[in-house]
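Colleague: pasting the structure only:
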C-alpha cells in the first residue's frame, strides 16, 4: 500500500460468478469499476494540478487582515520543529553530489518546492496506478459460464452461527443489520454517501436490491483477495455503493460480518505458533532484505487445506440471510485469504509486521505514557499485540483518536465514546503529566477575570486582527508566563508523538487495513506531524479519513497538498473564528502562514472545511463537540445517545461558566461599591479637615492677639 510494500501479487485464478450475473451485467460492472477508478485517479491528480484554485472565490466572511496575512506561494513551508533540516518543508533533500548541489543552486526556493511537489505527485500516481492495475487484472479473471444468471440470486440455505462468535447475530448470519435507535438515521447516512461520493450512472441500479447487495459483497471479497483492505479498496466500495443505490449501513454491516468471519478462522491460533511465524519472517527479512509481508503467500503453520467451508458456515458469500453463491465461488473471490490463516492473520496484524508489543515498548521511550486503550469491546487493557484482541472485536477498519489536552486521565477515552463499534477504535495515551499541566494552565486563564475582561476589550476585533496588530490586553499578557511554556512544551512533544505514530503506521500497527485519524487541539497537531512524515516516506493508501479540530498548524498550500496526498478519503479541517485562546497561544508562532484552527483551508482539491464558530466559542470546548461535529460531517458510525450526553455535559459546563461570570461580576460590583464608599469617606474626611483648618487659623490668630496685648 505504501512505498515499502513490494509484495508479489496474489496468485490468480478464474472467478466464477455465473450464479450471480450474466455476461451483460459483468460488462456493466466492469465499465462502472473503470469509471470509478478513473475518477479516483483524477482526484489524486487534482490535488496538485488545481492547487491554489478557489482561493479567491472563497465565500467565507474572514476579515481583510486574514487575507493580508496569507502569503504568496513562494514563502517557505513551516514544518514540525523536530524534523531535521534535511527534511524541511517535508521534501527538501541534502544534495548527494556536486552536480545535484549545482542544479539546486540554480533554482530559487519556489522552484525547488514545486519540483518536490511534482515528485510527490508522480509517486502518488504511480502507487495508485499499481493498485489500479492489480484490481483490473483481478476483475479480468471473472468468468461467466453458460450465459450466467441474469435474474435474481438463489438461496444457498441457512447458515449456522458459530457459538457466541459475534455481538451482532444478524450480521454473522448474512443479514445486514439496520441502525438501532442510537445510530444516525439511514436517510442521513445515505445523503452523506451521495454527497461525498456522487453516483456514476449504471444500468445495474435496475437490478433487485438483493442482487445489488450481493454484487457489492462479491467486490468486497475480491478486494480482500488482494491480501489487504487498503483505503483505495474502501473508497472504491463506497463509490460502488453510491452508484448502485445501496445504503451505507449495508456496506458497514457487510464489513462487520466478513471481519467476524475471518476473525473466527484465526481464533484458535496459539501464541507459540504466532511467535514461530514471526521468527521465521524475521529470518527471511534479514536474509533476503525484503519486508516480512512479502512472505505471506507461503502457506505454512496456519494452513488447514482450505478455509472455504468454515467461512461459508459463517455466511461469507451470502446476503440477507442466505441469498448468494456457493462456498467454492466465495473461496475463489477471497483467493489466498480463503486458503491460509497466515494471510488472514497478516490482515489483522498478527503477522507481517513487527510485534506490536515490542513496538509499543520502543515508542514508550520516545513518548511518555504511550498506549492505545480501546474504546469498545471486551479487551480490558491497552492494545499491545494484535493476538490479544478478541475475535468478536476485530474489524476491517482501524481508528485512532487523539485528545489534545486532559483535565483528568479519563479524558483520554471519554471524548470519543460517540463512535460506535463498526471500527476497531482506540485512543492514544501520551504525555499525561504534560497535558494535564497544560490543561490546568489553560483552565486557569480561561476562568480568570483577566480573560473575561480581555474578551470584552477585544470584542470589536477578530482573532486575526489581534494577531496582526499584536493587540492583547495587558492583564491577559500578564498570564502569558502561565500558559506559554506548557503550550510550547506540548507543541514540541506533539510533533515528536506525530513522528512516532507515523513510524507505527509504517510498521503496520494496524495490520493490512486502512486507518482513520481524529484529533483536537494538540491531538490535531500530532496528526499533522504524522501526515507530513508519511508524505515524506511516500506511504500511500494507508490513511483513510482524517479530521482535525482546532488544529494549531499552518494553512499553507504545500503542507495541505502533502497531507491530502496520503489521505485517500476525507481530510477535514474544523475551525472556529471565535477561538481567541488558540489565537492568543499562536501569537508567538508562525501565524503568518495561517492557523488551521482559526480559518478555512482553501485551494486544495478534496480538503473539506467545517466552520463551528457559532457553537465552539472556546478552545477547551472541542472535547464536548466531537460527536456533534462528526454528525455534521455525516460520519457513518455514531451513537446519537452519546452525542446527547455530550451536549448535556456541555450545557452543564456553560451553566457553570455563567455562574462563575455572574459571581465574578457581582464580586466586582461589590468591590467597586466598596471603593466608592471608601472614596466617599475619604472625601468626607478631607472636607472636614478642610473646614477645621480655617477655625484653627482663627484660634491661632486670636491667641496671638491676646499674647500681644
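Modeller: Looks like it arrived, so ask away. Note that the structure is predicted; figures quoted are calculated from it, not measured.
Colleague: going forward, measure contacts and count neighbours with C-alpha atoms only.
Modeller: Noted.
Colleague: can you give me the strands for the protein?
Modeller: 15-16, 142-143, 318-319, 323-324, 398-402, 424-427, 515-520, 543-549, 571-575, 607-611 (DSSP state E).
Colleague: Make JSON lines from these and add distance to residue 275 to it.
Modeller: As requested, the strands of the chain are exported to JSON lines (distance: least, CA to CA, whole Å):
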{"stretch": "strand 15-16", "distance to residue 275": "34"}
{"stretch": "strand 142-143", "distance to residue 275": "37"}
{"stretch": "strand 318-319", "distance to residue 275": "35"}
{"stretch": "strand 323-324", "distance to residue 275": "38"}
{"stretch": "strand 398-402", "distance to residue 275": "23"}
{"stretch": "strand 424-427", "distance to residue 275": "23"}
{"stretch": "strand 515-520", "distance to residue 275": "25"}
{"stretch": "strand 543-549", "distance to residue 275": "28"}
{"stretch": "strand 571-575", "distance to residue 275": "37"}
{"stretch": "strand 607-611", "distance to residue 275": "42"}
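Colleague: Compare these and give me the one nearest residue 56.
Modeller: Checking the strands of the chain against residue 56 by CA to CA gives strand 607-611 as the closest, at 15.7 Å.
Colleague: and the direction of the closest one versus that of strand 543-549, what angle?
Modeller: With axes from the mean of the first three to the mean of the last three CA atoms, to 10 degrees applied, the angle from strand 607-611 to strand 543-549 works out at 30 degrees.
Colleague: which residues are in contact with strand 607-611?
Modeller: Under the contact criterion CA atoms under 8 Å, 6 or more residues apart in numbering, strand 607-611 has outside partners 564, 570-577, 600-601, 633.
Colleague: tell me the angle of that strand relative to strand 571-575?
Modeller: Using the same axes, to 10 degrees: strand 607-611 against strand 571-575 is 20 degrees.
Colleague: this is the comparison structure:
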C-alpha cells in the first residue's frame, strides 16, 4: 500500500457527511498528550546531548594514588538523565586555556543553533494553524495502524536479517541513553516507527542530515523501545526513494540525471530566495497536499514511490510525507547535495586536489553496490612471498585508463569498443549508486598493509546499512611498514622475543625501556617505515578533515573506523575539524590499536566534534605497538595500550583477551565493532570468516613460539638475515616506483 493508510481510513468512515479527513500525520495520529510527550522527549534528548558536550570541557579528575584507586565496579559508567532547567549552562574551568575556552563557546553556539532550528521545525508541525479541525482521530488511527500491521506481518514476515541477531536485540538500547517518556507505554508499537519516520523526514527538510540529528534519532529509537534495525531500515527506504525520484525527475526534464550534480544547478539552487524556501516549508506544514503544487519536480515521483510508507506497508499519508520533506521534495539539486552527488564527489574530480597533496589519497567504495576498482594485480596476498610492488599512480594530466575487461568477455581492442565498455561500466556504477544510496556513511581506514587490497578487505565485514568507503592513503609507506612487520614476525627469533616481552608485560617494558638487546639491534628495519608512516598519517588526517568539511560525502553523517595508524589519521582529522569548527559532521568514531597518545588536549577537540560515540579500543598485550612506540614520548601513554581517562565521554574498551598482537586487528575489526557498536553495524557472516583467519594467525604464532622455545640460542643470526632481506625488498620497491614515475614524466 504505497500511499499509507490515509485512504483506507477515509473509506472506513460510515457517515459521508462528516468533515474531510487528512492523510495520516503526527497531528492525526497522536493525541494532544502524546504530542506534548513527543515534544518533551525531543527537547530532553537534545538537552542530554548538550550536557554531554559540555562535560567534554570539565576539569580532568585528580590523579589518584595506587592506594586510593577505585575498583572497576566503582568507576562504572553512570546512567545519563535529562538535566533540570538551568543546569545545562557550562561552568568555566579556571585552568582552561584560551583556545579551549573559544572551542567550548563555539561548540556550544553551534549546537544551540542546530537545536533551535530542529525544535522550531518540529514545534510548527505539531502545532499547525488548523490543529482543532484535524485533531481528534488519534485513537481510531492508532487502532487502524495496529490492525494493518498485524495483518501485513502475518502475510509478509520479516526478512532473516531483521529476525535473528548474533547478539541480544536489546544490546543496542544500552548504547544511547533512554529518556523516560509516556510514549513508550501509551503509543502502540506499530505506531512508533511512524513517529520516528516522521521526525527523520522533518530533519531532512532542514536540507542536511546533521550528525547530531542522527544521534538524536538513536536516542529517540532507544527511548521508544524500537528494535535496533528500525532506524537503518527507514534510512535505506527513504534514501532509495529520494535518489530514484530525483533521477526520474531529471531524466524527464531532459537533464539525463545531470541536473542533480551539475555546478550550474547547485548555483541556481543557492540563488533561490531563502524567504521563498521558508514559505514552501511553511505551507507544506499547514497542508501537505500544497507541496505538490508548489514544488512540482520531485513531489509527484516521491509520492508515487511511497516515501511515506514504513515497515509492514503502514506509515504517513503521501501528501503529509511530502509536506514534511519541504523544499527537499521538489529539488533534485538538494537531493544531490544531500548524497554528495550520489557518491560521485568522493571518487571524482574533487579528489584530484587531495591526491596531489600526498603521495596517494582517495576513497574506494566497499559496499553496497559495485565497488570502485583498485589497480590491476591487487588481489589478496598469498601466504608465501611478498606482495607485488604498487603500480605508479598516473598524473592528473594523464588520460583515464580504460576499464578492465571481465573474465567472461573478450578484451576491448578498438577505440569504439573501449569507449563503449567505459560507458557501460559507468552506467552500471550509476545504477548501483541510485539503488544503493544510504543516508549515512562509514569510512574505514587501514593502518598497515601488505597488499593494496588490504585497504578494502578489513571493511567488508561492515554492514551495507550505510555507504561504506575505504580510505586509500600513502600506499608505499604503509606497504613498507606492513612488509617489515610481517617479515619480522615470520622469524623464530621474533617469536622468542615476543615470549620475553609478554613475560614482563608490554606496559612495564615500554615504561622501563626493558626491551631485549637482540630486538633493538634489528629495530631499525621497522622503525624507519613506522616513523615515516606515522608522520604522513597526520597529514592524511588533515586532508581527510578538509574533504569532510567540503562535503565530499554530501550533507550526511559520517562514522570513522580505523586501526593502528589508521586511528592516527582519524585522530588528526578530528583535531583539524575542531580547529576549523566543523561541528555536526562526524557521528561516531571507533579507533582500534591506536598509535596516538592516550592523553592531552587534542582529545577534547576530538570529542567536541563527535556527536555520538568516541570509542578507544586497546590491548595491554599489543607487544608490536609497544615496540614501535618505544622510541617515542610515552609520558602521555599510548591509546592502543591503555584507556583514555579524560575527557569525559571518551569510551575505552579493553580487548586484551581477544587481541594479543597488533596484526590481528585487521581480522577482528568486524567482531569488535559488532560487539561494542551494535549488531546492525556489521555483516556477521563475513565477521565469522575473518575471525577464522585471526585464529589461523594465532595458531601460526603459537607454532613458531613453540619452535622458538625448542631452538638453541635466541635466533640472532636469523633476525639479522631477515632485517637485511627486508631492507633489500624496500629498496627494490622504491627503485621500481622511481623508474615508473620517470617514464610517466617523460
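Modeller: Everything's here; your move. A quick note: this is a predicted structure, and the numbers were derived from the prediction, not measured.
Colleague: returning to that earlier point: would you mind finding the most buried of the strands of structure 1?
Modeller: Highest mean neighbour count of these: strand 318-319, a mean of 30 (counted as mean count of other CA atoms under 10 Å).
Colleague: What range does it cover in structure 2?
Modeller: Against structure 2, the aligned range for strand 318-319 of structure 1 is residues 309-310 (TM-score structural alignment).
Colleague: Check stretch 215-234 of structure 1 too.
Modeller: Counting by TM-score structural alignment, stretch 215-234 of structure 1 falls onto residues 195-214 of structure 2.
Colleague: Likewise for stretch 643-659 of structure 1?
Modeller: So stretch 643-659 of structure 1 sits over residues 687-703 in structure 2, by TM-score structural alignment.
Colleague: for stretch 499-508 of structure 1, same thing?
Modeller: Using TM-score structural alignment, stretch 499-508 of structure 1 corresponds to residues 542-551 of structure 2.
Colleague: Just the buried positions in that stretch, please.
Modeller: 542-549, 551 (16 or more other CA atoms under 10 Å).
Colleague: how close does the aligned partner of residue 447 of structure 1 in structure 2 sit to residue 477 of structure 2?
Modeller: Aligned counterpart of residue 447 of structure 1 in structure 2: residue 490 (TM-score structural alignment). Using CA to CA, to the nearest Å, one gets 20 Å for the distance from residue 490 of structure 2 to residue 477 of structure 2.
Colleague: So for the two, which residue has more residues nearby?
Modeller: Neighbours per residue (other CA atoms under 10 Å) separate residue 490 of structure 2 from residue 477, with residue 477 holding more: 23 against 15.
Colleague: Tell me which residues touch the more buried one, please.
Modeller: Contacts of residue 477 of structure 2 by CA under 8 Å, 6+ apart are 529, 532-533.
Colleague: my guess is residue 646 of structure 2 contacts residue 599, does it?
Modeller: Yes. Under the criterion of CA atoms under 8 Å, residue 646 of structure 2 makes contact with residue 599 at 7.0 Å.
Colleague: Residue 617 of structure 2 -> structure 1?
Modeller: Aligning on TM-score structural alignment places residue 617 of structure 2 opposite residue 574 in structure 1.
Colleague: thinking again about what came up before, what does the match of stretch 215-234 of structure 1 rub up against?
Modeller: Stretch 195-214 of structure 2 is contacted by residues 25-26, 118, 121-122, 217, 220-221, 231, 234, 281, 310, 316, 321, 324-328, 334, 338, 439, 555-558, 584-587, 611-612 when judged by CA under 8 Å, 6+ apart.
Colleague: Might you calculate how far it sits from the centre of the chain?
Modeller: Centroid separation for stretch 195-214 of structure 2 versus its chain: 17 Å, with CA atoms, centre = their mean, to the nearest Å.
Colleague: Buried residues in it, which are they?
Modeller: Of all the residues in stretch 195-214 of structure 2, those buried under the rule 16+ other CA under 10 Å are 195-214.
Colleague: what's the answer for stretch 596-613 of structure 1, then?
Modeller: So for stretch 596-613 of structure 1, counting by 16+ other CA under 10 Å, buried means 596-613.
Colleague: Report the aligned residue range of structure 2 for that stretch.
Modeller: Aligned using TM-score structural alignment, stretch 596-613 of structure 1 spans residues 639-656 in structure 2.
Colleague: End to end on the matching stretch, go ahead and measure it.
Modeller: 13 Å.
Colleague: Residue 100 of structure 2 maps to what in structure 1?
Modeller: By TM-score structural alignment, residue 100 of structure 2 lines up with residue 117 in structure 1.
Colleague: List the contacts of the residue nearest to the spatial centre of structure 2.
Modeller: Nearest to the mean C-alpha position of structure 2, by CA atoms, centre = their mean, lies residue 559 at 2.0 Å. Going by CA under 8 Å, 6+ apart, residue 559 of structure 2 touches 441-443, 586-589.
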